[in-house]
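Q: the following block contains a protein sequence and its predicted model.
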Amino acid sequence: MTSFLRSDRSKPVAVWLFVVAALVLAMVIVGGATRLTDSGLSITEWKPVTGAVPPMSDQAWQAEFERYKQIPQYAQINRGMSLSAFKSIYWWEWGHRFLGRLTGLVFFVPFVWFAVRREIPRRLFWRLAGIFVLGGLQGAVGWWMVASGLSERVSVAPERLMVHLGVAFALLVALLWTAFDAWSGAARQTLPSPWGRRAVGLMGLIYLQILLGALVAGNDAGLVYNDFPLMNGRLVPDDYAGAGLWATLAHSQGAVQLHHRLGAYVLTGVALAIGWAAWRSNYLARETKLLGVAVAGAVVLQAMLGIATLMMRAPLALSIVHQLAAALVLGLATAFAWRTRRI
């Protein structure tokens, strides 16, 4: 099929990919709100097609509510919840899944349209096909995450939440990078310097920090050790160690919060160093230098926002802003890394 494709660049394709990236960002924000409101387990079945239609009658709502009553979260946390209260958490989860379906549709239909019209740059066709497969996989990962909270737990497994969020941010990066490529065309000359590796390394650190933050969220670790810079007056929290290595890395509230803090220190230092070096570089274009400085500034602001979120015990609005800012930081880092590979 790629033999029928033409052209090196396509601004309509780029705009389409930016729109899809915006939808992925919206999914991340709604997904964060769904988690923060403990709404993610309100829909206990995975129906990729028929699940797009919400309950349309009192009988249908009652049936959904009865299914929710069978899981541990209801029995141990929400026993006695009214139907009205159930509807409020149901709509968060339904909205998150609806956005997923909408994002898939907004990707697939234009993809077919652009392919038929031969407007997709030849070198991007199979990359876009891979992004579509990854997006479909994300739906399965989402259900795999939800399923972990339906039988023995009252919330989803933190490590599965980390994977789910990690795939979402990987999709965001892939969409943005491909959109930049579609807008500008293939690079006519690559930059003969180590800046590409540095910028991609910075992207990797930001991505790792996001994954560490997902473990904090999955363990509700933002609700403990709300002092700063110490943790209840100590450098290392008393309950750092879990029952084993995995229990410590993925399930200890003290450990995951400490790791997220340490990651923030390292990332801030590296981002400032790279931003300063970029500004002073004789190899980088002015636009690239500004992007490097912007990434450094965004990382510092995000760190400050994280401290405020922690010390205020993770209020809903501030936590959502913190997650949104993480996506924006990664987006800027993606633009910087992409730009460093071009003159």
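A: Here it is on my side, so go on. Numbering: from 1, shown residues only.
Q: from here on, just use CA atoms for contacts and neighbour counts.
A: OK.
Q: just the helices in this structure please.
A: For the chain, the helices defined by DSSP state H cover 11-36, 58-68, 72-76, 83-116, 125-147, 158-184, 195-218, 245-246, 253-280, 286-311, 316-340.
Q: out of the ones you listed, flag the one nearest L235.
A: Smallest distance to L235 across the helices of the chain (C-alpha to C-alpha): 8.8 Å, for helix 253-280.
Q: ok and the closest one relative to helix 195-218, angle-wise?
A: Orientation of helix 253-280 against helix 195-218 (axes from the mean of the first three to the mean of the last three C-alpha atoms, to 10 degrees) gives an angle of 160 degrees.
Q: ok, back up a step: dump the helices of the chain to CSV, plus mean neighbour count.
A: Output for the helices of the chain, formatted as CSV (neighbours: other C-alpha atoms under 10 Å):
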stretch, mean neighbour count
helix 11-36, 20
helix 58-68, 15
helix 72-76, 17
helix 83-116, 17
helix 125-147, 17
helix 158-184, 21
helix 195-218, 21
helix 245-246, 12
helix 253-280, 20
helix 286-311, 20
helix 316-340, 21
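Q: put this beside the first:
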Amino acid sequence: MTSFLRSDRSRPVAIWLFAVAALVLAMVVVGGATRLTDSGLSITQWKPVSGALPPLSAQDWNDEFARYKEIPQYAQLNKGMSLAAFKTIYWWEWSHRLLGRIVGFAFAVPFAYFLIRRELPRRLIWRCAGLFALGGLQGAVGWWMVASGLAGRVSVAPERLATHLGLAFILLSAMVWSALDAWAGAPRVKAQTPWIGYAFGLMGLIFAQILLGALVAGNDAGLVYSDWPMMNGALFPKDYAGAGLWATLAHSQAAVQFNHRILAYTVLAVAIFAAVAARRARELSPEAKTLAVVVAGAVTLQACLGVATLMTHVPIALGMAHQIMAAIVLALATAFAWRVRRV
């Protein structure tokens, strides 16, 4: 019989949160494929409930296609597209939205179950409620992003894409952290070490790099300056500056790619330094030391993937691998930061 006293740990809750984190990762993957195939604007309406059903008749498909023909992307990029080709991009976007609904369902139902059964650790109740609210916000931000590409543009606004992707990665990181908390329970003794700041700093750098990567994707900046380590034979691109500060930082193809490269070098150097220093740090546990090395290895692999993706003009397979690896790197960095807070 279930006790009315909540434990500070729960393995079933941890498994649930890890499973939802995996679904969030899957949604990032499908979202990346949707972007790489230019499918994100194929559904021009936001119907959170009825939109779960795809077109079921020939007339439904014709109606959806007719709505797509009204936006600039069709007129300027895909004019003359066949219905069969439209169905291909439609299914990518529909799958992405359906997966978002599945993530919401997979979180909400077990959350309610664990609350009713009083199996959710008390210290995680409000945190999980916040995660659920953040997931709902993510859906609204997704539509806000799509709406930016339905008039006056042929793609979504890069800064809105960065916001949407950033929220997804915040959710992923928070899910991983909460799952680890549920698995191990509250720390009996919190570590007092500067490594806590270093670990969170590394997490921040990785997250910032992910946002810059979203700006690269949103501006199709991976399709220019495909040489490396130079940029069209120069160390610094000549067309770096835009019409203003925001136009430069968010909309200049040269600027966003250059910034992404520079921060990548920084993240790589910091991750390798942290791994070397961690191996010598007496105050770190063996698990934390191992995680530091694993993070450095993952960052190195991600950097190599980034270079390969750039120099091969962003093929879909490499583009997706690069985005998946970004999620893995952040999850590992999250686990490292979580571990160094415990003696």
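A: It's in. All values derive from a computational prediction rather than experimental measurement.
Q: to F228 of the first structure, which of the helices of the first structure lies closest?
A: Proximity to F228 of the first structure, assessed across the helices of the first structure by C-alpha to C-alpha, is greatest for helix 286-311 (7.3 Å).
Q: now that closest one: which residue numbers in the second structure?
A: Aligned by TM-score structural alignment, helix 286-311 of the first structure falls on residues 286-311 of the second structure.
Q: what is the neighbour count of K190 of the second structure?
A: Using other C-alpha atoms under 10 Å, K190 of the second structure is surrounded by 11 other residues.
Q: what of I43 of the second structure?
A: I43 of the second structure, neighbours per other C-alpha under 10 Å, totals 22.
Q: so can I have a markdown table of the helices of the first structure showing distance to D239 of the first structure?
A: Output for the helices of the first structure, formatted as a markdown table (distance: least, C-alpha to C-alpha, whole Å):
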| stretch | distance to D239 of the first structure |
| --- | --- |
| helix 11-36 | 24 |
| helix 58-68 | 33 |
| helix 72-76 | 24 |
| helix 83-116 | 32 |
| helix 125-147 | 26 |
| helix 158-184 | 18 |
| helix 195-218 | 15 |
| helix 245-246 | 13 |
| helix 253-280 | 6 |
| helix 286-311 | 18 |
| helix 316-340 | 24 |
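Q: for those, which one sits closest to L230 of the first structure?
A: helix 253-280 (9.7 Å).
Q: compared with the second structure, how much does that closest one deviate?
A: Here the mean offset of helix 253-280 of the first structure against the second structure after fitting is 0.5 Å, by mean C-alpha distance after the TM-score superposition for the first structure.
Q: coming back round to it: to T50 of the first structure, which of the helices of the first structure lies closest?
A: Here helix 83-116 is closest among the helices of the first structure (C-alpha to C-alpha), at 11.3 Å.
Q: can you tell me how far the residue nearest to I328 of the second structure when sequence neighbours are not counted is from L137 of the second structure?
A: Sequence neighbours aside, A298 is the residue nearest to I328 of the second structure in space, at 7.8 Å (criterion: C-alpha to C-alpha, 6 or more residues apart in numbering). With distances taken as C-alpha to C-alpha, to the nearest Å, A298 of the second structure is found 30 Å from L137 of the second structure.
Q: likewise G222 of the second structure?
A: Computed as C-alpha to C-alpha, the G222 of the second structure to L137 of the second structure distance reads 29 Å.
Q: lovely, talk soon.
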